[in-house]
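S.K.: Below is the structure, and that's it, no one-letter string:
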């Protein structure tokens, strides 16, 4: 039932260091595309004052998240809920932050657009949406490993692939969010932090 993503043990710590600077001190964090659930457990343990709401699409992922959560026994880690970002209809009415790790490149572009629409509906002014993963950038040379990864993703599904950060910025802007931070991460990944501008922003 539990699934394992080898990269989690390598990237969870560095991701948490950035989240410590970007997440609120307390409140509800909606994690979109929780995957195996290993990040959810790690972050809930790292940030005990935050309620961590994992979500994913598909029963296998949800079962894996809940299996890790049951083993961890953390009071601030909520049961996993089903959520398809492309369709909207978020599982919560309000969130103090959204976190999305390694989803944007392994899903159709409509899912990223839906993620930002969801963020716009859930976040108050100044609240963050945090993305992690590999991206393409117009003025930054792409690592050969990321180019090969992009090719392999598109071979699996033509709708997948690394996204240009400028395109992500544009859809964010259309939804009322602005990128406030770009953090280079190990293994040629980035963390991009977007914050809601609020009405009239």
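M.R.: Received the coordinates, thanks. Model, not experiment: these values are computed from the prediction.

S.K.: Going by C-alpha atoms from here, please, whenever you check contacts or count neighbours.
M.R.: Fine.

S.K.: From start to finish, how long is stretch 149-169 in a straight line?
M.R.: 22 Å (CA to CA, to the nearest Å).

S.K.: what does it contact?
M.R.: With CA atoms under 8 Å, 6 or more residues apart in numbering as the test, stretch 149-169 has contacts from 104-109, 112, 134-138, 178-179.

S.K.: Helices of the protein, residue ranges please.
M.R.: Counting by DSSP state H, the chain has helices at residues 6-22, 38-46, 59-72, 109-122, 144-156, 165-174.

S.K.: follow-up on the earlier one: out of the contacts of stretch 149-169, which is most surrounded?
M.R.: Neighbour counts for those (other CA atoms under 10 Å) peak at residue 134, which has 28 neighbours.

S.K.: Give me the distance between that one and residue 74.
M.R.: Going from residue 134 to residue 74 by CA to CA gives 30 Å.

S.K.: do residue 146 as well
M.R.: Counting by CA to CA, the gap from residue 146 to residue 74 is 35 Å.

S.K.: which one of these two has more residues nearby?
M.R.: The residue with more neighbours, out of residue 146 and residue 74, is residue 146; 18 against 14, by other CA under 10 Å.

S.K.: Hmm, residue 137 and the more buried one touching each other?
M.R.: No: the criterion here is CA atoms under 8 Å, and residue 146 misses it with residue 137 at 11.6 Å.

S.K.: Put this next to the first one:
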């Protein structure tokens, strides 16, 4: 691949996300990024947090782009991307942290359920989970722009859509993850942070 894929949204949101991950992942060692997309987040976060092994993953068709970013950065803490469909087999790990950005509204709801259901087997008993993206609260959009975005998502693919915080929290809790924080981010997005606890 001669040209790396580029996401303007990744460039805009990487610093606000990193500011939160510095603290939240301060005691972590091995992060699985689910849905690495272009690979931009991975190289930015791995460079800024060199003590972490940042493991990228995505569908196979996105791997050439991810590899282009990883190869150019040539960081020691970014192993080759893993093939991951959330409804299929997950990597063994175990990972003590999971990160995902702008994925839940792209997945269908059964895939969102599969994502959370797979976490216990893939993570340590004290794992942390960070998910960035737009969310609805109490069934309502948090902005007009999110309402328009949700309409455009459903026009392109009816199974897509902005997820409600309560529904997502219920899945997280069923997987053993308790909500730690819900941080308002730029452009009407949120960074939601959970930690797994022993039952």
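M.R.: Cool, the structure landed. What you see is a predicted model; the values in this text were computed from it and never measured.

S.K.: what's the closest of the helices of structure 1 to residue 198 of structure 1?
M.R.: Of all the helices of structure 1, it is helix 109-122 that lies closest to residue 198 of structure 1, at 8.5 Å by CA to CA.

S.K.: Tell me the residues of structure 2 aligned with that closest one.
M.R.: Mapped onto structure 2 using TM-score structural alignment, helix 109-122 of structure 1 covers residues 109-122.

S.K.: That stretch vs structure 1, mean deviation?
M.R.: Mean deviation of stretch 109-122 of structure 2 relative to structure 1 after superposition (mean CA distance after the TM-score superposition for structure 1): 1.7 Å.

S.K.: Show me what counts as buried in that stretch.
M.R.: The neighbour-count check on stretch 109-122 of structure 2 (16 or more other CA atoms under 10 Å) flags 109, 111-120, 122 as buried.

S.K.: Translate residue 37 of structure 1 into the numbering of structure 2.
M.R.: Under TM-score structural alignment, residue 37 of structure 1 pairs with residue 39 in structure 2.

S.K.: make that residue 51 of structure 1, sorry
M.R.: Residue 51 of structure 1 maps onto residue 53 in structure 2, by TM-score structural alignment.

S.K.: Can you tell me the number of residues neighbouring that match?
M.R.: Residue neighbour count, defined by other CA under 10 Å, stands at 19 for residue 53 of structure 2.

S.K.: what do you get for residue 101 of structure 1?
M.R.: By other CA under 10 Å, neighbour count at residue 101 of structure 1 equals 18.

S.K.: what's the answer for residue 88 of structure 2, then?
M.R.: 12.

S.K.: got it, and residue 48 of structure 2?
M.R.: Neighbour count of residue 48 of structure 2, defined by other CA under 10 Å: 12.

S.K.: tally of neighbours for residue 158 of structure 2?
M.R.: Counted with other CA under 10 Å, residue 158 of structure 2 comes out at 11.

S.K.: sorry, back to before: a markdown table please, covering the helices of structure 1 and showing distance to residue 183 of structure 1.
M.R.: Below are the helices of structure 1 laid out as a markdown table (distance: least, CA to CA, whole Å):
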| stretch | distance to residue 183 of structure 1 |
| --- | --- |
| helix 6-22 | 8 |
| helix 38-46 | 18 |
| helix 59-72 | 27 |
| helix 109-122 | 19 |
| helix 144-156 | 17 |
| helix 165-174 | 12 |
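
S.K.: who's in contact with stretch 130-144 of structure 1?
M.R.: Contacts of stretch 130-144 of structure 1 (CA under 8 Å, 6+ apart): 15, 97-105, 146, 162-166, 188-194.

S.K.: Lovely, talk soon.
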